[in-house]
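Engineer: can't give you the sequence, but here's the structure:
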């Protein structure tokens, strides 16, 4: 009579791979600090720079353009498509979304996805790379948790194991190529605004100010918008749907995050292509996915259903 094998007898290859795969080298650690801190320095000097002579409408227009392209590259590409599979896309759109997300300078696509899938696997529990609730609930603990969730976690040396959390992307040759070219995409994200600013104004100074505003400052603002979803949206806000963590909706962030701040529904139903599902909840990322679907570029979109939303809402009571 055969019996099922005990856990101790499970073959090694069937056991879960470790959460982390190693630690960042010192050059990698320094590079992360540069990518995180340089845009913050740009934000710090932005106001005095603009006060006398450093901001034009060309700078504003280019900053808005690159903010939208790189921001939607993160929300639609890195997040809803690559991390959660909210829709399916052909090769051209898949590559374009990976490149657009890379323009945000938030990290290589494979590591970003691995970190975020790990976040969902252990949300607001031990193992979550950026939960604000890992240190307790007192005032000092929450202040430490906010810093950790917002940006402190980026300075830690552990590397999330992509073989465990993103094996599908590791197996995708196109995405591995985009991933390997990450320094190129970041360089273009900084230099293209300057080049365009110089050409539009036909002046060297127009290129310098565009490089500053539509390059460094735009990246810095987008960084903090994304990080605020990790920190603020796991601490305060409304929770109309049931999730196993503290993910909440924070409406002041909804437009700038392209709908990501409707975070409660996302954690209640992570693969849903639309996060803002209630009346008045504008979700720009979902609208772009809808446009992709209408153009035939996206298929099998996981749109919310009334029955599913009712189950998630009533389970709370």
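Structural biologist: Cool, got the structure. This one's a predicted model, so the numbers in the text were calculated from it and none came from an experiment.

Engineer: from now on I want contacts and neighbour counts done on CA atoms only, so please keep to that.
Structural biologist: Fine.

Engineer: residue 268 contacts residue 240, correct?
Structural biologist: No - assessed by C-alpha atoms under 8 Å, residue 268 is found out of contact with residue 240, at 9.8 Å.

Engineer: what about stretch 159-166, start to end distance?
Structural biologist: This stretch, stretch 159-166, spans 13 Å end to end (C-alpha to C-alpha, to the nearest Å).

Engineer: following the longest helix anywhere in the chain, which helix or strand shows up next?
Structural biologist: For the chain, the helix with the greatest residue count under DSSP state H is helix 26-52. Going down the chain from helix 26-52, the next helix or strand is helix 57-72, by DSSP states H and E.

Engineer: who's in contact with residue 67?
Structural biologist: Shown in contact with residue 67 (C-alpha atoms under 8 Å, 6 or more residues apart in numbering): 214, 218-219, 222.

Engineer: among those, which pair sits farthest apart?
Structural biologist: Using C-alpha to C-alpha, the contacts of residue 67 span at most 11.0 Å, a distance reached by 214 and 222.

Engineer: alongside the first one, take a look at this:
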């Protein structure tokens, strides 16, 4: 255990990390790589494309709006039903329980790109080989075994939130529900076992695989490639062209400069679907206290071009 109990490492925690890594990180990768073996058994209609898109969008918003902007950074307040829905959808993304995810991300902001950052791509030295090792570590391999942030220190607010704590305890059941639901939808639409397999693949396996690599790319590639509009203590970058597919997360340098802002794009014309959803929540009266920086702060802190 590190001094002051900031992180914890025990054999039990390491076994749980390996299990999660194999189940939800390695297995989807292997199943997608093996797609040619069973491609002919899958339905490939507009229904499957829609099922994939809806499951990807719902669980992706659960991560960026729920796990990230609401629970980690408390960039806005939300009614408890919204909190519950976002926590459930985020859990279905198979990125870890909400309490663990929040603790890890808060540690990331505290130690970003320095000693103690669990997934920095910039801690392996210089040179092409070392840079590639750093990217591979930050994108994927770090999850197989890593120091576990002490949730009592990093996420005490979530431990006190009864609704979130209950969802966190049922994380594996919720992940399973996120896989069973599209399989059942495939059966209802097609009425046969092939429909079940297709729903399982498109709305479950492929959706998890695509979403997790989009999310991981924020940790890896967006700490190496892209534009730096603000001077920050780490090497976060912006890639605005990826704003839609990352649901706004690709404005990563903006986020590190204004970590408590519910808007990552900062400007109205910067594509940030996660913030659009938060604004809809605000209009509906189920979200409030959006902690937006004012225009003077946003423009005054930009790097000179």
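Structural biologist: Yep, it's here. Keep in mind that this is a model prediction, so the values were computed, not measured.

Engineer: picking that back up, if you rank the contacts of residue 67 of structure 1 by neighbours, which is first?
Structural biologist: Of all the contacts of residue 67 of structure 1, residue 219 has the most neighbours under the rule other C-alpha atoms under 10 Å, reaching 32 neighbours.

Engineer: what residue in structure 2 is paired with that one?
Structural biologist: In structure 2, the residue matched to residue 219 of structure 1 (TM-score structural alignment) is residue 208.

Engineer: same deal with residue 176 of structure 1?
Structural biologist: In structure 2, the residue paired with residue 176 of structure 1 is residue 165, using TM-score structural alignment.

Engineer: give me the element that match is part of.
Structural biologist: Per DSSP H and E: residue 165 of structure 2 is located in helix 162-169.

Engineer: check the mean deviation of that helix from structure 1.
Structural biologist: By mean C-alpha distance after the TM-score superposition for structure 1, the fitted helix 162-169 of structure 2 averages 0.8 Å away from its aligned residues in structure 1.

Engineer: could you show me where the helices are in the stretch 151-300 of structure 2, in order?
Structural biologist: Along the stretch 151-300 of structure 2, counting by DSSP state H, counting those that start in this stretch, helices occupy 151-154, 156-159, 162-169, 171-190, 193-199, 206-219, 252-257, 273-284, 295-300.

Engineer: tell me the most buried of those?
Structural biologist: Of the helices of the stretch 151-300 of structure 2, the one with the most neighbours on average (mean count of other C-alpha atoms under 10 Å) is helix 252-257, at a mean of 24.

Engineer: and that helix, how far out from the chain middle?
Structural biologist: Taking C-alpha atoms, centre = their mean, to the nearest Å, one finds helix 252-257 of structure 2 lying 15 Å from the centre of the chain it belongs to.

Engineer: which residues in structure 1 does that helix align to?
Structural biologist: Under TM-score structural alignment, the match for helix 252-257 of structure 2 is residues 263-268.

Engineer: do stretch 273-290 of structure 2 as well
Structural biologist: Per the alignment by TM-score structural alignment, stretch 273-290 of structure 2 matches residues 284-301 in structure 1.

Engineer: now swap in stretch 98-109 of structure 2 and tell me
Structural biologist: Here stretch 98-109 of structure 2 aligns to structure 1 at residues 109-120, judged by TM-score structural alignment.

Engineer: the matching stretch vs structure 2 - mean distance after superposition?
Structural biologist: Stretch 109-120 of structure 1 sits 0.2 Å off on average (mean C-alpha distance after the TM-score superposition for structure 1).

Engineer: ok, residue 128 of structure 1 - contacts?
Structural biologist: By C-alpha under 8 Å, 6+ apart, residue 128 of structure 1 lies in contact with 118-122.

Engineer: and whichever residue in structure 2 pairs up with residue 137 of structure 1, which of the three is it?
Structural biologist: Taking TM-score structural alignment, residue 137 of structure 1 has residue 126 as its aligned residue in structure 2. With DSSP: H, G, I helix; E, B strand; the rest coil as the basis, residue 126 of structure 2 sits in coil.

Engineer: run a quick neighbour tally on residue 126 of structure 2.
Structural biologist: Around residue 126 of structure 2 sit 11 other residues, with neighbours defined as other C-alpha under 10 Å.

Engineer: roughly how far does whatever residue of structure 1 lines up with residue 27 of structure 2 sit from residue 187 of structure 1?
Structural biologist: Applying TM-score structural alignment, one finds that residue 27 of structure 2 aligns to residue 38 in structure 1. Separation of residue 38 of structure 1 from residue 187 of structure 1 (C-alpha to C-alpha): 14 Å.

Engineer: same question, residue 280 of structure 1
Structural biologist: To residue 187 of structure 1, residue 280 of structure 1 is 38 Å away according to C-alpha to C-alpha.
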